[in-house]
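Colleague: sequence unknown, structure follows:
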């Protein structure tokens, strides 16, 4: 049975490839979630007025690549101590968030975050939010699989 996972961590262009290349991943879709506007556009999300974050929705086979491994990949792609965006991408639309789709995902994400905090790997507190998933809106087609369309590495 397939499941969905949703992660936000800066520009969604950079979030696709690390997941897309894993076994058991059926699809990774760039989009927007966490806001209050239905069917937002890229320009609306960038305006910081919709409340959405750029995110990826991953359809995966948990028998092949379990959710806890997806969370491990996620932590490697983000700076979990930066609530104001990620790397050069600044603003709330680039904030780091794990959006859970089930109580099991919430528990796995919370434990993983606590383990990361306890590891002492970061001097600053872990600020990545863990929030219940709401509607996910697929981004415009030119955002999909961007790393495959681009000739230079991101």
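Modeller: Now that the structure is in, tell me what you want to look at. Note that the structure is predicted; figures quoted are calculated from it, not measured.

Colleague: Only C-alpha atoms from now on, for both contacts and neighbour counts.
Modeller: OK.

Colleague: tell me which strands and helices the top helix by length along the chain is in contact with?
Modeller: Longest helix in the chain, counting residues (DSSP state H): helix 103-119. Helices and strands touching helix 103-119, as assessed by 3 or more Cα pairs under 8 Å, 6 or more residues apart in numbering; DSSP states H and E, comprise helix 67-77, strand 97-100, strand 129-132.

Colleague: Deepest-packed of the ones you listed, please.
Modeller: Ranked by mean neighbour count, the helices and strands packed on helix 103-119 are led by strand 97-100 with a mean of 23 (mean count of other Cα atoms under 10 Å).

Colleague: So what touches that strand?
Modeller: Contact with strand 97-100 is made by 5-9, 106, 109, 128-133, as judged by Cα atoms under 8 Å, 6 or more residues apart in numbering.

Colleague: same thing but at 10 Å, please
Modeller: For strand 97-100, the external contacting residues (Cα atoms under 10 Å, 6 or more residues apart in numbering) are 4-10, 33-34, 53-55, 57, 71, 74-75, 78, 80, 83, 105-110, 127-134.

Colleague: let's bring in a second one:
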């Protein structure tokens, strides 16, 4: 039998083999979507629980000011709105599937905000990255208009612009502040309105 690799050659072979495997693990397939549905605590929680969603990050988008603060956005001092940037594995959940879940966690008929949060900074929107997402969003919106039997929706479809992550204490708020989150969500009437609007078709 021939001799196997030894010494430096063996080390190099192991590094190449396991290094490639590790790189593949960290380079998991993924795409992103930027969605707005009022309070980002709630939308982050709703979308992050979907199979195939890798991560959901609360943040701000839609305005010109760089790196806005929560105080600035919540007071309406910028053109930004609260959004969630969703990273997802298209082999487990499609962009269309993500949009289906999005619609059933927002009120697309409300143009003045969402639920108890009022103002343009809390409106719903889909920020599309490229023609493929834009066309998918437009088809999805047309289906929702037909389903709700309305001529138009308040939810805007907009080209993607820079996304700015929200402050650390806003991330995973539902998990880190369970009691406060549940009380806020109940007091805001979010689920009551969603259940009335979507009924049994709502994605939980």
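Modeller: Looks like it arrived, so ask away. Owing to the predicted nature of the structure, the values given are computational and were not obtained by experimental measurement.

Colleague: Please state their TM-score.
Modeller: Here the superposed chains carry a TM-score of 0.95, computed using TM-score structural alignment, normalised by the length of structure 1; 153 aligned residues with a Cα RMSD of 1.2 Å.

Colleague: Please tabulate the helices and strands packed on helix 103-119 of structure 1 in TSV, including the columns distance to residue 42 of structure 1.
Modeller: Shown next, in TSV, are those (distance: least, Cα to Cα, whole Å):
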stretch	distance to residue 42 of structure 1
helix 67-77	22
strand 97-100	18
strand 129-132	22
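
Colleague: Those: which one's closest to residue 149 of structure 1?
Modeller: For residue 149 of structure 1, the closest of these is helix 67-77, at 20.4 Å, according to Cα to Cα.

Colleague: and residue 57 of structure 1, that's in a helix?
Modeller: No - assigned with DSSP: H, G, I helix; E, B strand; the rest coil, residue 57 of structure 1 falls outside any helix and is strand.

Colleague: Per the alignment, name the residue of structure 2 opposite it.
Modeller: Counting by TM-score structural alignment, residue 57 of structure 1 lines up with residue 85 in structure 2.

Colleague: whereabouts in structure 2 does stretch 66-79 of structure 1 align?
Modeller: With TM-score structural alignment as the criterion, stretch 66-79 of structure 1 aligns to 94-107.

Colleague: Not counting residues beside it along the chain, what's closest to residue 122 of structure 1?
Modeller: Distances taken as Cα to Cα, 6 or more residues apart in numbering put residue 81 closest to residue 122 of structure 1, at 7.7 Å, once the chain neighbours are dropped.

Colleague: ok, now residue 198 of structure 2?
Modeller: residue 104 (6.5 Å).

Colleague: where exactly do the helices run in structure 2?
Modeller: 7-26, 40-48, 70-74, 95-103, 130-148, 173-176, 178-188, 190-198.

Colleague: So which of those helices is nearest residue 55 of structure 2?
Modeller: Going by Cα to Cα, the one of the helices of structure 2 nearest residue 55 of structure 2 is helix 40-48, 6.2 Å.

Colleague: whereabouts in structure 1 does that closest one align?
Modeller: Using TM-score structural alignment, the residues of structure 1 aligned to helix 40-48 of structure 2 are 12-20.

Colleague: Against structure 2, what's the mean shift for the matching stretch, could you check?
Modeller: Mean deviation of stretch 12-20 of structure 1 from its aligned counterpart in structure 2 after superposition (mean Cα distance after the TM-score superposition for structure 1): 0.8 Å.

Colleague: Neighbours of residue 46 of structure 2, how many?
Modeller: Counted by other Cα atoms under 10 Å, the residues lying close to residue 46 of structure 2 total 18.

Colleague: what about it, distance to residue 100 of structure 2?
Modeller: 12 Å (Cα to Cα, to the nearest Å).

Colleague: same question, residue 185 of structure 2
Modeller: 21 Å.

Colleague: can you check residue 23 of structure 2 too?
Modeller: Taken as Cα to Cα, the span from residue 23 of structure 2 to residue 100 of structure 2 is 32 Å.

Colleague: what do we get in structure 1 for residue 72 of structure 2?
Modeller: Looks like residue 72 of structure 2 aligns to residue 44 there (TM-score structural alignment).

Colleague: nope, residue 61 of structure 2 is what I meant
Modeller: Using TM-score structural alignment, residue 61 of structure 2 lines up with residue 33 in structure 1.
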